[in-house]
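Engineer: Here is a sequence with its predicted model. Questions after.
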Amino acid sequence: MSNYVSEIMSRDLTMVSVDTSVARAEQQMLKRNRRCVPVVDDQRNIFGVLGYSDIVKHRQNQGNLRSTKVWEICSHIVFSVAPMATLETVVDVMVENSVHHVLVLEGKVRGIVSIMDLLQLYRSKLVSPDAREEATADSPQAITGTDGIYRL
């Protein structure tokens, strides 16, 4: 039974430097399947957080991803918890601030907790592995469609 953030946080972090181009950060995020990355300075202190939504907004505003540095568009408001924070605490932080990721800090960045981490934990407590396998065995893997008609 997981009760603490340290038990579910992702430790395999992708971090980007403040001087990384947005284009390069996006490549790293896509390669590592990350929706959010901590932005750090030269001493690896937390500077901010770059979310994929920041990149999308910048692109929509006709921003140049190659010449723009991540420090220019990242969020400078960082929501964080300690490794020994309870799961209730991290959920409260996410809900109260409408965020999907919370950094785990203890001097430096130790990890990150995403809403997906919490949902996976929730699912594992609700459904046994055997029941989950049975429920997904007959489920379609994709929905395909043409001309507005979709088949399940």
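Structural biologist: Happy to help now that I have it.

Engineer: can we go C-alpha only for contacts and neighbour counts from here?
Structural biologist: OK.

Engineer: So Pro38: helix, strand or coil?
Structural biologist: Secondary structure state of Pro38, per DSSP: H, G, I helix; E, B strand; the rest coil, is strand.

Engineer: next up, a second structure to put side by side with the first:
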Amino acid sequence: MANTIRNIMTTDVECVTLLDNVYEVACKMRDHDVGIVPVVDDQQNCIGVITDRDIVIRGVAGKRSGSSAVEQVMSETLITGTPEMSVDEAAKLMAEKQIRRLPIIENGKLAGIVAMADLAVRDKFADQAGYALSEISEQRGEEHLQ
């Protein structure tokens, strides 16, 4: 199916483990120009994510140092997709959950990640990305950290 997430997801994803600290995560974000880093266990199971917002809200504003453990700032509640889901399904899920990045899991392992930008740069998927972004931007209420 040409319209699946597998065709647009980023597969070369930088990850961290619970052995890393917040400073190391921030450096990976800077060095790879990303706003999210999945947290994986030793079998590559995605057990959480750290976003740039997590670092600011739970780290800096929470008065935690850069040497704080990953698990002190990571988001453990994961919203994930699969490589075989359609771009439309992913866009709707991202809009509904008000997230801009979606970890993609296959056979229990992290397979990649899809960001709103991935949807937006594909001309044929621009409508789905626009819909999701407008839903994320317009909805009010509790803000999600992911």
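Structural biologist: Yep, that arrived. The shown structure was predicted, so the numbers you read here are calculated from the model rather than taken from an experiment.

Engineer: residue in the first structure matching Glu14 of the second structure?
Structural biologist: Under the alignment defined by TM-score structural alignment, Glu14 of the second structure is paired with Thr14 of the first structure.

Engineer: list the contacts for its match?
Structural biologist: Contacts for Thr14 of the first structure (CA atoms under 8 Å, 6 or more residues apart in numbering) come out as 28-29, 32, 34, 37-38.

Engineer: List the residues that contact Val81 of the first structure.
Structural biologist: Applying CA under 8 Å, 6+ apart, we find Val81 of the first structure in contact with 89-90, 102-105.

Engineer: Mind filtering these down to those shared with the second structure?
Structural biologist: Of the contacts of Val81 of the first structure, the ones still in contact in the second structure (both residues aligned by TM-score structural alignment, their matches' CA atoms under 8 Å) are 90, 102-105.

Engineer: ok, so of those, who is nearest Val18 of the first structure?
Structural biologist: Minimum distance to Val18 of the first structure across these is 16.8 Å, recorded for Leu103 (CA to CA).

Engineer: before we move on, the earlier item: would you format the contacts of Thr14 of the first structure as JSON lines with distance to Thr136 of the first structure included?
Structural biologist: Formatted as JSON lines, the contacts of Thr14 of the first structure follow (distance: CA to CA, whole Å):
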{"residue": "Gln28", "distance to Thr136 of the first structure": "31"}
{"residue": "Met29", "distance to Thr136 of the first structure": "29"}
{"residue": "Arg32", "distance to Thr136 of the first structure": "26"}
{"residue": "Arg34", "distance to Thr136 of the first structure": "25"}
{"residue": "Val37", "distance to Thr136 of the first structure": "31"}
{"residue": "Pro38", "distance to Thr136 of the first structure": "34"}
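
Engineer: Would you point out the most distant pair within the residues you listed?
Structural biologist: Considering CA to CA, no two members of these lie farther apart than Arg32 and Pro38, which are separated by 13.4 Å.

Engineer: quick one: which of those two has more around it?
Structural biologist: Neighbours were tallied for Arg32 of the first structure and for Pro38 using other CA atoms under 10 Å; the higher tally belongs to Pro38 (26 against 12).

Engineer: For the more buried one, give me its contacts.
Structural biologist: Residues 14-16, 46-50, 103 are the ones in contact with Pro38 of the first structure under the rule CA under 8 Å, 6+ apart.

Engineer: same check, this time on Ser2 of the first structure
Structural biologist: Taking CA under 8 Å, 6+ apart as the contact definition, Ser2 of the first structure lies against Ile8.
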